[in-house]
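Peer 1: From the sequence below, what's the structure:
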Amino acid sequence: MRIVKTIFHGVGVLTLTVLAGVAIAGDDESGAKATGADTTGVDARGAGLETAPVSYHEVEREYRLDGVVEAVNRTTVSAQTQGLVEEMFYDVDDFVERGSVIARLRDTEHRARVAQAAAEMKAAVAQLEQAREEHRRVKGLYQKKTASDSEMDKAAAELKSAQARLEATQAALEQAQEQLGYTLIKAPYSGIVNERFVEVGEMVSPGKPVMTGVSLEKLRVSVDVPQSVIPAVREQGAVRVFAPDGKPVETGAITVFPFAEAGSNSFEVRVALAGDHPGLFPGMFVKTVFVTGEDTELTIPVEAVVYRSEVTGTYVVDDKGRIGFRLIRVGRRLNGSLRVLSGLTEGEQVALDPIAAGVALKDQSAARAAARSEDHG
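Peer 2: From the prediction side, this is the model:
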């Protein structure tokens, strides 16, 4: 009994005849040759086809884990002075530029303190000028021997006292101005508001949280890595990150925490993201691939693999030039090649142009059929 299996090619419909009862090979990590769906044996030459050998290559050993995107800069902005909240300029999910005022406190009392400190400083300046004039006058008399030592000492002491008073009033004015500035609560960096803790009309005191925001300019990925893999991660120091859509994300430095988490015995590893990363936001899951060493893998060029619905195969050319279509199983991509799980063995030649190979196989089949007709004739 024979089964006729139809494979669709870009050049038309090609019918492959396979022996019944031959099973498709299962998962074979060693890349052993599959025994099913093999049409090698057509009596013709596969001349003119460019081929490549199925061969072993040194490839990176990988360990794949899910990671979570985090914001490097995540800050809770708090009040630094006491006051009544008069205005809130942003809410949750609003984008805030660095230095923008996010809230304003009532500043009447603070302005009064600034005015008082400024007045005291003005008085201190006048007193210092008066003390200087007195010091110059007494010093002149002292040089003429008409002022006593005690008068000279008193004038010098009053000058120093006036200078100290001026410095004190200057410090008081600066402090009052600083407190006045704190009535305008500003964003420390550009980012998005994700929490708001106060409303207009509330009284806040120093340390009271006002808003929490995150910056999207600097992101990182946090991954919990099993302790068995950590030595290789430390040694290799290489990782690749892929966004949810499968696109690679540029990475920077890797930070491995020096201790394991209690309970899970896993280490937190942080991977800095470099460059622009549109579409990534804190809290999203991404795929991470850590390089943990090297392995030897049986590979086949990507262009030699044919995908037809649920069928994956390749055209094999034997040492006599005969072409056959072989069902195979492939794994991950390895720099222009695919890992061979089953269906091929090392040294076999595969056609790099599946369309041309399909045409050649069809011609071989036709030639064989014609030869049989002549024999029966």
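
Peer 1: Could you use CA atoms for every contact and neighbour count after this?
Peer 2: Noted.

Peer 1: Once you drop chain neighbours, what's closest to the one residue sitting closest to the centre of the chain?
Peer 2: Residue closest to the mean C-alpha point of the chain, counted by Cα atoms, centre = their mean, is L273 at 3.4 Å. Residue nearest to L273 in three dimensions, not counting chain neighbours: T251, with 4.4 Å by Cα to Cα, 6 or more residues apart in numbering.

Peer 1: quick one: the one you found from V229, how far?
Peer 2: 20 Å (Cα to Cα, to the nearest Å).

Peer 1: again with P282
Peer 2: Distance from P282 to V229, by Cα to Cα: 26 Å.

Peer 1: Same check on D245?
Peer 2: 26 Å.

Peer 1: Quick check: buried residues in the longest helix anywhere in the chain?
Peer 2: Using DSSP state H, we find that the single longest helix of the chain is helix 108-143. Within helix 108-143, the residues that count as buried by 16 or more other Cα atoms under 10 Å are 110-111, 113-114, 116-118, 120-121, 124-125, 127-128, 131-132, 134-135, 138-139.

Peer 1: Same question for stretch 270-277.
Peer 2: Applying 16+ other Cα under 10 Å to stretch 270-277 flags R270, V271, A272, L273 as buried.

Peer 1: Dump the residues you listed to JSON lines, plus distance to G26 and secondary structure.
Peer 2: Formatted as JSON lines, the buried residues of stretch 270-277 follow (distance: Cα to Cα, whole Å; DSSP: H, G, I helix; E, B strand; the rest coil):
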{"residue": "R270", "distance to G26": "38", "secondary structure": "strand"}
{"residue": "V271", "distance to G26": "37", "secondary structure": "strand"}
{"residue": "A272", "distance to G26": "40", "secondary structure": "strand"}
{"residue": "L273", "distance to G26": "40", "secondary structure": "strand"}
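
Peer 1: and this one, so I can compare the two:
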Amino acid sequence: MNDADIKIKKISLKYILILILGVICLTALLLVTSPKNEPELREIAATQVVLQPIVQQLIQPIKVVSGHLQPVRSSALSFELSGQVLARHVEPGSRVNKGEILITLQRGDQQDALAEAKAQLSQEHKAIERDQRILKLISENRLLQAREVMRLEQLGQKSLASRSMRDNANQLLIQQQREEEQLKYSVGTSKARLELKRAAVRRAERNMARTVINAPYSGIINAVYVEVGDYASPNQIVVELLQLKQLDLNLDVNGATAATLSLQQAVIVTINSEPHRGNIIALQTSPDAETFTHAVRIRLDGSGLQAGAPATAALKLKALPNALVVPVSSILYHNDERFIFIAEAKALRRVAVTLSAREGQLQVVNGEIQAGEMVVARDVAFLTDGQSVVHD
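Peer 2: Next up is the predicted model:
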């Protein structure tokens, strides 16, 4: 590299440094002379709310509880003895009357046992009649023999012949007395023996009756579990019978609800969107040890209804004559607390309340509130205490 090239390189470097310095100075001058923009504070617009007055009125609380209809009576019937099924007289869905035969077992052994018991009773009757006749005869003979003994004793004490005859007569008298006592015992116990035979007959008749199952009440056959020829064992369920003339709705309610109910209280039960009238026939006073609920039973006329159908009962609770009510949508739920917002001037006041009964879209509340105060009716989830609001 010659001297000319070195001189040109030095001059280029000098201009570059001057250019960079000029740019820095110009940037600094712009920063210093630029106007400062102050942030503009804008006032937050007031929230538009809808208000409704707190109303004091009579409230009739309704507790709606659901369940399923059940038969008033349901019986699982079985035989008390074992045997082979002879006849099946009904099928599921059959309507039967009280006393109607449902299932029959083979009864040959029971018929023979009954015939034997009756025959033994008849024999006992005849035997007792015979013993009574014999007792009468032997009693007469004993009296005659006693007279004969007395006659022989009067013939003389020194005659050997008369003494021998007297001893024989005494032995015969003793024998007749023994037979008389035996017959007296037999006749005296005749009532007890007859009762034993009659008991055997009654037992055989009961066993005969146990070979059939009769309907204990009028109803509908729900199921039959045996066929002809099957062997049925004692306590084996063979047929199920339902009584559907009336139906029950069994419910579980809490203690507060149970305290306001009473026996024979009328209740409207909705089944398939149709109302039906029922009455409370059972109300458990002490709660269940596990669920702490009270059992309630409502009875309805079963006409046109079917067991197992879902149903809802509207239970009328104790009336509240001067209840303060607000719209359900005005309640703010926060953790375990409940609040409403009262509009005062142009700001809100958040008030803690406790909830009571509910009727439709109206909620009974208690707290530091008065009737006539204006409460925010809806959209309360994002409201705060002291917030500015506007309303119509």
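
Peer 1: show me where the stretch 251-377 of structure 1 has strands.
Peer 2: 251-260, 266-273, 285-301, 305-308, 311-317, 323-327, 329-334, 337-342, 349-351 (DSSP state E, counting those that start in this stretch).

Peer 1: Just tell me which of those ends up closest to T17 of structure 1.
Peer 2: strand 323-327 (10.4 Å; Cα to Cα).

Peer 1: residue range for that closest one in structure 2?
Peer 2: Across structure 2, nothing matches strand 323-327 of structure 1 (TM-score structural alignment).

Peer 1: Just the buried residues of whatever helix or strand comes next after the longest helix of structure 1, please?
Peer 2: Using DSSP states H and E, the helix or strand that follows helix 108-143 of structure 1 towards the C-terminus is helix 149-181. Neighbour-count burial for helix 149-181 of structure 1, with 16+ other Cα under 10 Å as criterion, is recorded at 152, 155-156, 158-159, 162-163, 165-166, 168-170, 172-173, 176-177, 179-181.

Peer 1: Same check on stretch 81-96 of structure 2?
Peer 2: Those buried within stretch 81-96 of structure 2 under the rule 16+ other Cα under 10 Å are S82, G83, Q84, V85, L86, A87, R88, V90, V96.

Peer 1: do the same with stretch 360-368 of structure 1
Peer 2: A360, L361, K362, D363, Q364, S365.

Peer 1: Report the aligned residue range of structure 1 for the one helix or strand F339 of structure 2 maps to.
Peer 2: Using DSSP H and E, F339 of structure 2 sits within strand 337-344. No residues of structure 1 are matched to strand 337-344 of structure 2 when aligned by TM-score structural alignment.

Peer 1: which helices and strands sit right next to that strand?
Peer 2: When contacts are defined as 3 or more Cα pairs under 8 Å, 6 or more residues apart in numbering; DSSP states H and E, strand 337-344 of structure 2 sits against strand 332-334, strand 347-359, strand 374-376.

Peer 1: out of these, deepest packed?
Peer 2: strand 374-376 (a mean of 23; mean count of other Cα atoms under 10 Å).

Peer 1: Tell me the gap between it and the middle of its chain.
Peer 2: 45 Å (Cα atoms, centre = their mean, to the nearest Å).

Peer 1: Please apply the same query to stretch 294-306 of structure 1.
Peer 2: For stretch 294-306 of structure 1 - counting by Cα atoms, centre = their mean - the centre lies 29 Å from the chain centre.

Peer 1: Tell me which residues are up against it.
Peer 2: 30-31, 52-61, 312-315, 336-341, 345-346, 350-354 (Cα atoms under 8 Å, 6 or more residues apart in numbering).

Peer 1: run the last query once more with 6 Å
Peer 2: Residues from elsewhere that reach stretch 294-306 of structure 1, judged by Cα atoms under 6 Å, 6 or more residues apart in numbering: 54-61, 312-314, 336-340, 351-352.

Peer 1: Help me confirm that P216 of structure 2 is found in a helix?
Peer 2: No. Counting by DSSP: H, G, I helix; E, B strand; the rest coil, P216 of structure 2 is not found in a helix; it is coil.

Peer 1: That one corresponds to which position in structure 1?
Peer 2: Per TM-score structural alignment, P216 of structure 2 is aligned with P188.

Peer 1: before we move on, what about S233 of structure 2?
Peer 2: By TM-score structural alignment, S233 of structure 2 lines up with S205.

Peer 1: Correct me if wrong: that match contacts Q82.
Peer 2: Yes. If you go by Cα atoms under 6 Å, S205 of structure 1 and Q82 touch, sitting 4.2 Å apart.

Peer 1: if we can go back for a sec, please tabulate the helices and strands packed on strand 337-344 of structure 2 in CSV and include distance to M150 of structure 2 as additional columns.
Peer 2: Shown next, in CSV, are these (distance: least, Cα to Cα, whole Å):
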stretch, distance to M150 of structure 2
strand 332-334, 120
strand 347-359, 109
strand 374-376, 127
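
Peer 1: between these, which one is nearest to L247 of structure 2?
Peer 2: Across these, closest to L247 of structure 2 is strand 347-359 (Cα to Cα), at 28.4 Å.

Peer 1: what packs against the closest one?
Peer 2: If you count contacts as 3 or more Cα pairs under 6 Å, 6 or more residues apart in numbering; DSSP states H and E, strand 347-359 of structure 2 packs onto strand 337-344, strand 362-367.

Peer 1: Tell me how far R338 of structure 2 lies from E153 of structure 2.
Peer 2: 122 Å.

Peer 1: Likewise for P53 of structure 2?
Peer 2: If you go by Cα to Cα, the gap between P53 of structure 2 and E153 of structure 2 works out to 130 Å.

Peer 1: Please apply the same query to V239 of structure 2.
Peer 2: 82 Å.

Peer 1: Just give the closest residue to G237 of structure 1, not the sequence neighbours.
Peer 2: I254 (6.9 Å).

Peer 1: Which position in structure 2 pairs with that neighbour?
Peer 2: In structure 2, I254 of structure 1 lands on A282 (TM-score structural alignment).

Peer 1: tally of neighbours for its match?
Peer 2: Using other Cα atoms under 10 Å, the number of residues around A282 of structure 2 comes to 15.

Peer 1: How about F197 of structure 1?
Peer 2: Neighbour number of F197 of structure 1 under other Cα under 10 Å is 11.

Peer 1: just checking, it touches K208?
Peer 2: No. Shown here, F197 of structure 1 and K208 do not form a contact pair, counting by Cα under 6 Å, at 8.8 Å.
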